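Q: Predicted model and sequence follow; I will ask about them next.
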Amino acid sequence: MVVMVIGSNGQLGWELRRALAVLGPVTSLGRAELDLADADAIRATLREHAPALVVNAGAYTAVDRAESEPALAEAVNAVAPGVLAEECVRLGAALIHYSTDYVFDGTQRTPYVETDATRPLSVYGRTKLEGEQAVQAAGGAYVIFRTAWVYASRGRNFLLTMRRLSNERDELHVVDDQVGSPTWARLLAQATARIVRDSNLLETRDTGWLRERSGVYHLACAGQTSWCGFARAIVEQVPGARRVPVKPIATSDYPTPARRPAYSVLNCDKALRVFGIRLPSWDEALRQCAAAMAAGG
């Protein structure tokens, strides 16, 4: 049975390809193979391949640019997941989709659970929430994972940006009043592969196990830090980074087109309870990532 990974050239998609390949054939589609802004292309592609499982790691993730490109963000983040979900229902396939902590407004000071009120502050957060809602409205067998502050050793992300800047500047100034949980993409992919394995979907094409567990789940590394704290850990641990001072600044000192939640830590107890999965602390995950980078992985 075929697994289709959409967004396969992104930081999470690349890890998903590797993690899922041991379970069965994987059809990998990057932006060149499937434009998520084209709903007709989505329908045609799924009908051509007839996958047993669609794993959607594709998204419009340029948080600030989305403020000036809301129509494109809407098409990719909101409309496309709904089309994917509808086609999965039509094919009798399951869908795994990824969302974001930015669906929350950050006014809490305790970790968000899945049932907490969503109040996105940005176009990105709003369109990702609309994507969640579209998947749920289609029904079928689906799992939506909200995650946070995702990074990897490839792609575009905070870790690689800080590593680059540490070699260009004598000191870094990083926001210290936004708090969340940095999450290594490889751990998300491995957790996804474990759930797919446990579902027995690829051997039977029976979506019942996943259908019974369909819903929204939080899946991010444990613990919390600020962007400044994350940056300090990066320059200390990541191969290729230079150990430069990292100075804290306020969000107001670094204005951006899109507003970010001041606090977006996710409570992941539901994923542990239902799937038996809990990711390690963010600092342990970073150590693992740094070790993998040092080893060339």
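A: Nice, I can see it.

Q: CA atoms for contacts and neighbours, from now on please.
A: Noted.

Q: hey, where'd the strands end up in the stretch 151-297 of the chain?
A: 172-175, 179-180, 183-184, 215-218, 225-226, 246-249 (DSSP state E, counting those that start in this stretch).

Q: farthest residue from the center of the protein?
A: D170 (31.5 Å; Cα atoms, centre = their mean).

Q: Could you say which one of the strands of the stretch 151-297 of the chain comes nearest to D64?
A: strand 172-175 (15.7 Å; Cα to Cα).

Q: Structure two is appended below for comparative analysis:
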Amino acid sequence: MKLALIGSNGMLARKVRELAPVGSELHGFDLPEFDLTDRAQVLAAMARLKPTVIINCAAFTNVDGCETQEDLATRVNGAGPGYLAEAAQAVGAVLVHISTDYVFAGDQTSPYREDDPTTPLSAYGRSKLTGEKAIAASGLARYFIVRTSWLYGPGGKNFVETMLRLAVERDELRVVADQFGSPTYTGDLAAAIFRLLALSSPAYGIYHLADLGECSWHGFAEAIVELARLHGEPVKALRVLPIATSDYPLPAPRPAYSVFNKEKYLAATGAALPHWRDSLESYFRERSQLKKGV
């Protein structure tokens, strides 16, 4: 596998590098040297490399920032993936593009399937949906659009690290309890992507990939603080209090419910991702090892 990894300095890309199959030839592309919004540069870089697989981990992921910078978000999250699809078509590569649960409005009460209507609430969600549509309209046949949710892992800003920082600084945490989704560990997502790429006769298209189970942000925060104590973190917070979304207004609206139906991936691969609680425990073990320099 000759792999072009776009957004190679990011949180998910770190695990993609780590879990790439033995013998893979991996080439990273990221800012400032590589600008995903520059069509000519994207096409030229992929034409020189001639990868067999392109994995796009690059995105403008500041959900609230997208509200005031929607033009930039649309260029990065919308136009850029279309350029990669064009490049993949030109060199005969498979494209893997990472998308989001925020393409959904969150007004369902049962897990979202890949073909359910997409009605994003935020600029971020709209920009990511634009990217999905650009790939689908490109003429490229061999692509995986991988929607995921509540992503966390080493080497990046994420909810887990934010809660850990606040739990050390504050006596109590107040966390939204009326938004529900599935936390997903970057290691699980990267492994699932390579499982898709290993299929001999894959059904290309959109896949929902997230760890099993569901919780609220409040429930996720409670689990984080509990595990932090068990792993010897200097936790100060004694309580994690549930609050309503209306009690914590943010610039960008979030879906109240964005749990995925993952039957398509299970049917294609015969594998399911781990439960989010098990993976959160794995992440804490990994953090401990990194601190010890193991």
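A: Cool, the structure landed. Small disclaimer: the values here were computed from a predicted structure and weren't measured.

Q: Quick check: TM-score for this pair?
A: Remark: TM-score between the superposed chains equals 0.94 [TM-score structural alignment, normalised by the length of structure 2]; 286 aligned residues with a Cα RMSD of 1.4 Å.

Q: related to what we said a few turns ago, mind putting the strands of the stretch 151-297 of structure 1 into JSON lines with mean neighbour count and distance to S264 of structure 1?
A: Output for those, formatted as JSON lines (neighbours: other Cα atoms under 10 Å; distance: least, Cα to Cα, whole Å):
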{"stretch": "strand 172-175", "mean neighbour count": "19", "distance to S264 of structure 1": "14"}
{"stretch": "strand 179-180", "mean neighbour count": "24", "distance to S264 of structure 1": "5"}
{"stretch": "strand 183-184", "mean neighbour count": "26", "distance to S264 of structure 1": "13"}
{"stretch": "strand 215-218", "mean neighbour count": "22", "distance to S264 of structure 1": "11"}
{"stretch": "strand 225-226", "mean neighbour count": "20", "distance to S264 of structure 1": "10"}
{"stretch": "strand 246-249", "mean neighbour count": "17", "distance to S264 of structure 1": "18"}
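
Q: Distance to R65 of structure 1 added to those, as JSON lines?
A: Listed next are these as JSON lines, based on distance: least, Cα to Cα, whole Å:
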{"stretch": "strand 172-175", "distance to R65 of structure 1": "19"}
{"stretch": "strand 179-180", "distance to R65 of structure 1": "21"}
{"stretch": "strand 183-184", "distance to R65 of structure 1": "22"}
{"stretch": "strand 215-218", "distance to R65 of structure 1": "25"}
{"stretch": "strand 225-226", "distance to R65 of structure 1": "23"}
{"stretch": "strand 246-249", "distance to R65 of structure 1": "22"}
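
Q: how about the helices of the stretch 1-150 of structure 1, start to end?
A: Ranges of helices within the stretch 1-150 of structure 1 are 11-21, 39-49, 70-73, 80-91, 123-138, based on DSSP state H, counting those that start in this stretch.

Q: Of all those, which one comes closest to L159 of structure 1?
A: helix 11-21 (11.7 Å).

Q: what's next to the closest one, contact-wise?
A: Outside helix 11-21 of structure 1, the residues within contact range by Cα atoms under 8 Å, 6 or more residues apart in numbering are 3, 5-8, 26, 28, 57-58, 151-156, 185-186, 188-190, 192-193.

Q: For PyMOL, write the select line for the buried members of the residues you listed.
A: Burial among the contacts of helix 11-21 of structure 1 is assessed by 16 or more other Cα atoms under 10 Å; the matching PyMOL selection reads:
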select buried, resi 3+5+6+7+8+26+28+57+58+151+152+153+154+185+186+188+189+190+192+193
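
Q: returning to that earlier point: mind checking which of the helices of the stretch 1-150 of structure 1 is nearest F104 of structure 1?
A: Nearest to F104 of structure 1, of those and by Cα to Cα, is helix 123-138 at 7.8 Å.

Q: can you count the residues close to the equivalent of A292 of structure 1 over in structure 2?
A: Alignment note (TM-score structural alignment): A292 of structure 1 maps to E286 of structure 2. By other Cα atoms under 10 Å, the residues close to E286 of structure 2 number 15.
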